[in-house]
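# coordinates only, sequence not included:
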């Protein structure tokens, strides 16, 4: 018996939907029957059938406005908005290596796209009295790595706090807001990162994975999460099946964070 998420026909916008977790979320929602649109700086050469792709750089206000205008023109509004876009390009070296430019870049990638897109598309949800917004945060907000993720972790912490405040504001008006905090996910980018770490340490890929897990203080399940595992959680939270869930953050990290 299939577990129907009741997503058929719902309009869903996913940011960063061509690689990694974003691509898995796009595919999962589309397979569940949702109408899906997603953004990326470059439209993929092998798009998912039936998915609308909008070329836009969401780290800029102009790119976010372009995506929002495209969605409103084509659909008139949205039912589900999932902000997956994020990442970190700040170099290692601790606090002293993080310039003002690095700080602003992390905020522009990990916080402001969600803030701007919510501001543009949330009014249509409020007008119809229903909708779901999900922000993808990170366990780094409570478990930062001082050597390399301070600015990224701070930006994700801001995203989680913003999500909570937004939920308190709009849930009484019919719109649910949640955040999802993954731990280490085995995406294309993380595989490349581990391979570089392994090469620098003179070990293989499995050895590189152990290095990263040691940095995190260990992962009790013994491995990073698969993108599909996180996408399945997000799809459930976005669905009417979780209609009573709002204002919460859901951690999916294999037990990495040792506290409740």
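Arrived safely, thanks for sending. What you see is a predicted model, and the numbers here were worked out from it, not measured in a lab.
# From here on, just use CA atoms for contacts and neighbour counts.
Noted.
# which residues sit against the longest strand anywhere in the chain?
Among the segments of the chain that qualify as a strand by DSSP state E, the longest is strand 175-182. Applying C-alpha atoms under 8 Å, 6 or more residues apart in numbering, the contact partners of strand 175-182 are 125-126, 129-139, 160, 163-164, 166-167, 170-171, 230, 234, 243, 245-253.
# hold the first one in mind and look at this next one:
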């Protein structure tokens, strides 16, 4: 294969969950730039979406939603690339006591079980073909959980990383590569909403809420959170042939937030 072709994904079919906005939208755009036939899923298709025939409206935090996505993809044939971006937190501030049973299950279904169920539905075809790539988007909160409002989210992402590593070890001998991307903060609309929740819940300004988050993380040496296109560039590399020997890894992209030795 020519050297320049290792960056291309021509002829490959990809599915990106949570691809309607934020990092997911950026990943969809990046993989299309690389030549892939990219499908995406989210609860609601954005108005005037460019390729509506490649959008599956579904809630992958539910069993029915996963079944709908799997059935639609199955009509097209097997996937070559599966990227799990969907995730988030809606837990109110207040620490562990603020999250009840319903909230915990909602966060686990959104951030963990959706990926587990979709993998179970779509990966057997990759295994049969002895070819495929999977990327799970985790979070640095699996190491640095923000206890005030996102403990259920952090716990789910920690479990997702453990699951991803075990899956990678099982599937690598069968020709399917699995890796994880662990972002810190990302500059998205969701981050802006999270700032507002922290500010309102603690009766502080938005800037003070931002500083509170930075302080709770021990600082961000880069001085800013990642841009969505930076997350997409990393995912694009991991699903390309340039990363053909990378298996079971977790790539942290957090501006230096997590201390390393």
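Received it, and whenever you're ready, just let me know what you need. Since this is a predicted model, take the numbers as computed values, not measurements.
# TM-score for the pair, please.
Here the TM-score for the pair of chains, by TM-score structural alignment, normalised by the length of the first structure, is 0.93; 257 aligned residues with a C-alpha RMSD of 1.9 Å.
# Can you list which of the contacts of strand 175-182 of the first structure are found in helices?
Applying DSSP state H to these, the entries found in helices are 125-126, 160, 163-164, 166-167, 170, 230, 234.
# Kindly supply the PyMOL command isolating those of the contacts of strand 175-182 of the first structure that are buried.
Buried members of the contacts of strand 175-182 of the first structure, defined by 16 or more other C-alpha atoms under 10 Å, are picked up in PyMOL with:
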select buried, resi 125+130+131+132+133+134+135+136+137+138+139+160+163+164+166+167+170+171+230+234+246+247+249+250+251+252+253
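# Pull the contacting residues for the one residue sitting closest to the centre of the second structure.
When C-alpha atoms, centre = their mean is applied to the second structure, the residue found nearest the centroid is residue 85 (2.3 Å). For residue 85 of the second structure, the contacting residues are 16-19, 23-24, 136-137, by C-alpha under 8 Å, 6+ apart.
# ok, now with 10 Å
By C-alpha atoms under 10 Å, 6 or more residues apart in numbering, the contact list for residue 85 of the second structure reads 16-19, 22-25, 27, 111, 115, 135-138, 181.
# wait, which of those is closest to residue 221 of the second structure?
Ranked by distance to residue 221 of the second structure (C-alpha to C-alpha), the contacts of residue 85 of the second structure are led by residue 181 at 19.3 Å.
# what's the closest of the contacts of residue 85 of the second structure to residue 151 of the second structure?
Nearest to residue 151 of the second structure among the contacts of residue 85 of the second structure is residue 111, at 12.1 Å by C-alpha to C-alpha.
# still on that earlier bit, equivalent range in the second structure for the longest strand of the first structure?
Using TM-score structural alignment, strand 175-182 of the first structure lines up with residues 176-183 of the second structure.
# From the contact counts, what lies against the host helix or strand of residue 104 of the first structure?
Residue 104 of the first structure is part of helix 100-110, with elements assigned from DSSP states H and E. The contact analysis (3 or more C-alpha pairs under 10 Å, 6 or more residues apart in numbering; DSSP states H and E) places helix 100-110 of the first structure against helix 112-128, helix 150-170.
# Deepest in the core, which of the ones you listed is it.
Most buried of those by mean neighbour count (mean count of other C-alpha atoms under 10 Å) is helix 150-170; its value is a mean of 21.
# Now it on the second structure. Mean distance?
After superposition onto the second structure, helix 150-170 of the first structure sits on average 0.5 Å from its aligned residues (mean C-alpha distance after the TM-score superposition for the first structure).
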